[in-house]
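here are the coordinates; sequence isn't available:
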């Protein structure tokens, strides 16, 4: 009996879709952790990234913060937070927020910095205030790359949110850790498959959102920029010119 057959048998059992350990309950918990972490990370990273890109200052600091956050080991940070605040939702949420901040922060900074200077100068010449230039000109023009950063953060968070079960919380990781504890590898496989599918669906949802809220011209510009950067070298955070994609 192969891997997919075991997963399919478990998923087609109606008993696994009800109760506290049912798929809908675990999926709701998983998405709640992920969504909360993403909102917190965006609330912290977006303003910093937008303002540093707008004023063309602090780029080196943004890159350093991004590098430092990316270098943090997720399980290590989770364990540290457990020692500091104890078991509960704070520890895994802190680890997930740390994962989400770098792509949102660096892409927001780089997106604003990539807005053509002549467009910004034209907005200033017609009498726009700095706030109006940022929110009426720069942010709309930079929206594709900003959304790429948020999308990357969302996929990473959803794929990693299984760690919540490591400290006794719920989510799809509950299947993985409970299965490992009881050596029930069918449940482990189910948890892994559901977490992967969840990440893929989140990716697709953000792609659809980008096509809905961003004009086709800006999408094409963003695609050319991303392809051009990828063709030359892998994305890096070692210089202010690097953006996560």
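Noted; the coordinates are in hand. Bear in mind the structure is a predicted one, so any value in this text is a computation, not a measurement. Residues are numbered from 1 along each chain as shown.

C-alpha only now, for contacts and for neighbours.
Fine.

separation between residue 90 and residue 168?
12 Å (C-alpha to C-alpha, to the nearest Å).

before we move on, what about residue 142?
Distance of residue 142 to residue 168, given as C-alpha to C-alpha: 40 Å.

which one of those two is surrounded by more residues?
More neighbours surround residue 142 than the other of residue 142 and residue 168, with 23 against 14 (other C-alpha atoms under 10 Å).

wait, doesn't the more buried one sit right on residue 112?
Yes: with contacts defined as C-alpha atoms under 8 Å, residue 142 counts as touching residue 112 at a distance of 5.6 Å.

mind giving me the packing neighbours of the strand or helix carrying residue 37?
In this assignment (DSSP states H and E), residue 37 forms part of helix 23-55. Helix 23-55 sits against helix 59-71, helix 90-113, helix 139-160, with contacts defined as 3 or more C-alpha pairs under 8 Å, 6 or more residues apart in numbering; DSSP states H and E.

hold the first one in mind and look at this next one:
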């Protein structure tokens, strides 16, 4: 333990820099994933056949080993000069995020109490008003559960993205493995875990704040 503390004290700026890089990578990926996954999950509630196909495709992406997916990205994005670095890592993390976000959004909207939906129709709400004022607020806990799952998943996978030059806490782990330095590996792993715990806690607080009390 003393070695870990000493390493962090001696290399605090480096650890902080990698932590911020990691947070930026995951943050950008999750925002993009939400902008894609939530609207898509909502749309799929209107098309059951397409929903099954999309969820199967998203499941396939999640089963691809991260190293393999990063490897696939390199020759494709090399065509635009972005074979390694931030962009392929973000794209890979967005793909990994889709299944929990789409599936949870789809399930959340489908599981809204039909009586509540009928009541909203009865008072003259439009489809968009029902979606934004009734269905999404009532389904928010399940939607946010998908976002939280995707975020924690991406924080872990993001460490592997260091192998393609994306930066982040994976640099510490990778460097530790190369040098046979267990302290570096442990520091990287511990900070990744702490980042996941903090991110999940923050998202839980956001979920609690915006979820109607009748649904909590």
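Received it, and whenever you're ready, just let me know what you need. Everything quoted here is computed from the prediction, not taken from an experiment.

what's the TM-score here?
Once the chains are laid over each other, their TM-score by TM-score structural alignment, normalised by the length of the second structure reads 0.91; 210 aligned residues with a C-alpha RMSD of 1.5 Å.

re the thing from before, which one of the helices and strands packed on helix 23-55 of the first structure lies closest to residue 13 of the first structure?
helix 139-160 (24.6 Å; C-alpha to C-alpha).

over which residues of the second structure does the closest one lie when aligned?
Alignment note (TM-score structural alignment): helix 139-160 of the first structure is matched to residues 136-157 of the second structure.

how big is the offset of that stretch relative to the first structure?
Compared with the first structure after fitting, stretch 136-157 of the second structure deviates on average by 0.9 Å (mean C-alpha distance after the TM-score superposition for the first structure).

what comes into contact with that stretch?
With contacts defined as C-alpha atoms under 8 Å, 6 or more residues apart in numbering, stretch 136-157 of the second structure is touched by 22-23, 26, 30, 34, 38, 66, 93, 96-98, 100-105, 107-109, 111-112, 192-193, 195-197, 199-200, 203-204, 207, 210-212, 215-216.

for PyMOL, what selects the buried ones among those residues?
Command for PyMOL, covering only those of those found buried under the criterion 16 or more other C-alpha atoms under 10 Å:
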select buried, resi 22+23+26+30+34+38+66+93+96+97+98+100+101+102+103+104+105+107+108+109+112+192+195+196+199+200+203+204+207+211
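
picking up where we left off before, buried sites along the helix holding residue 37 of the first structure?
23-27, 29-31, 33-35, 37-38, 40-42, 45-46, 48-54.

and that helix with helix 139-160, angle?
140 degrees (axes from the mean of the first three to the mean of the last three C-alpha atoms, to 10 degrees).

now do the contacts for residue 192 of the second structure.
Neighbours of residue 192 of the second structure in contact, by C-alpha under 8 Å, 6+ apart: 155, 156, 159, 169.

what does stretch 180-199 of the first structure correspond to over in the second structure?
Mapped onto the second structure using TM-score structural alignment, stretch 180-199 of the first structure covers residues 177-196.

just the buried residues of stretch 52-72 of the second structure, please?
Those would be 54, 55, 58, 59, 61, 62, 66, 69, 70, 71, for stretch 52-72 of the second structure by 16+ other C-alpha under 10 Å.

alignment lookup: the fifth one to the first structure.
Structural alignment (TM-score structural alignment) places residue 61 of the second structure against residue 69 in the first structure.

residues in contact with residue 179 of the first structure?
Neighbours of residue 179 of the first structure in contact, by C-alpha under 8 Å, 6+ apart: 185, 186, 187, 188.

at 7 Å instead, please
Residue 179 of the first structure makes contact with 185, 187, 188, according to C-alpha atoms under 7 Å, 6 or more residues apart in numbering.

where's it, which helix or strand?
Assigned by DSSP H and E, residue 179 of the first structure falls in helix 173-182.

now that helix against helix 139-160, angle please.
Angle of helix 173-182 of the first structure versus helix 139-160, following the same axes, to 10 degrees, is 20 degrees.

can you give me the buried ones in helix 173-182 of the first structure?
So helix 173-182 of the first structure, judged by 16+ other C-alpha under 10 Å, has buried residues 173, 174, 175, 176, 177, 178, 179.

what about the last one, distance to residue 173 of the first structure?
Right, the one you point to is residue 179 of the first structure. Residue 179 of the first structure is 10 Å from residue 173 of the first structure, by C-alpha to C-alpha.

residue 74 of the second structure -> the first structure?
With the correspondence set by TM-score structural alignment, residue 74 of the second structure lines up against residue 82 in the first structure.

its match and residue 89 of the first structure, how far apart?
Counting by C-alpha to C-alpha - residue 82 of the first structure and residue 89 of the first structure are separated by 10 Å.

same thing with residue 28 of the first structure?
Residue 28 of the first structure is 15 Å from residue 89 of the first structure, by C-alpha to C-alpha.

same thing with residue 6 of the first structure?
Distance from residue 6 of the first structure to residue 89 of the first structure, by C-alpha to C-alpha: 31 Å.

which of the contacts of residue 179 of the first structure count as buried?
185, 187, 188.

show me what contacts the last one?
It stands for residue 188 of the first structure. Applying C-alpha under 7 Å, 6+ apart, we find residue 188 of the first structure in contact with 175, 176, 179, 180.

OK, contacts around the last one?
Applying C-alpha under 7 Å, 6+ apart, one finds that residue 180 of the first structure lies in contact with residue 188.

repeat that for 10 Å
With contacts defined as C-alpha atoms under 10 Å, 6 or more residues apart in numbering, residue 180 of the first structure is in contact with 174, 186, 187, 188.

surely the first one meets residue 26?
Yes: in this structure, residue 174 of the first structure sits in contact with residue 26. The criterion is C-alpha atoms under 10 Å, and the distance is 7.7 Å.

got any residues that touch both of residue 142 and residue 112 of the first structure?
In contact with both residue 142 of the first structure and residue 112: residue 50, using C-alpha under 10 Å, 6+ apart.

what residue of the first structure takes the place of residue 38 of the second structure?
Residue 38 of the second structure maps onto residue 46 in the first structure, with residues paired by TM-score structural alignment.
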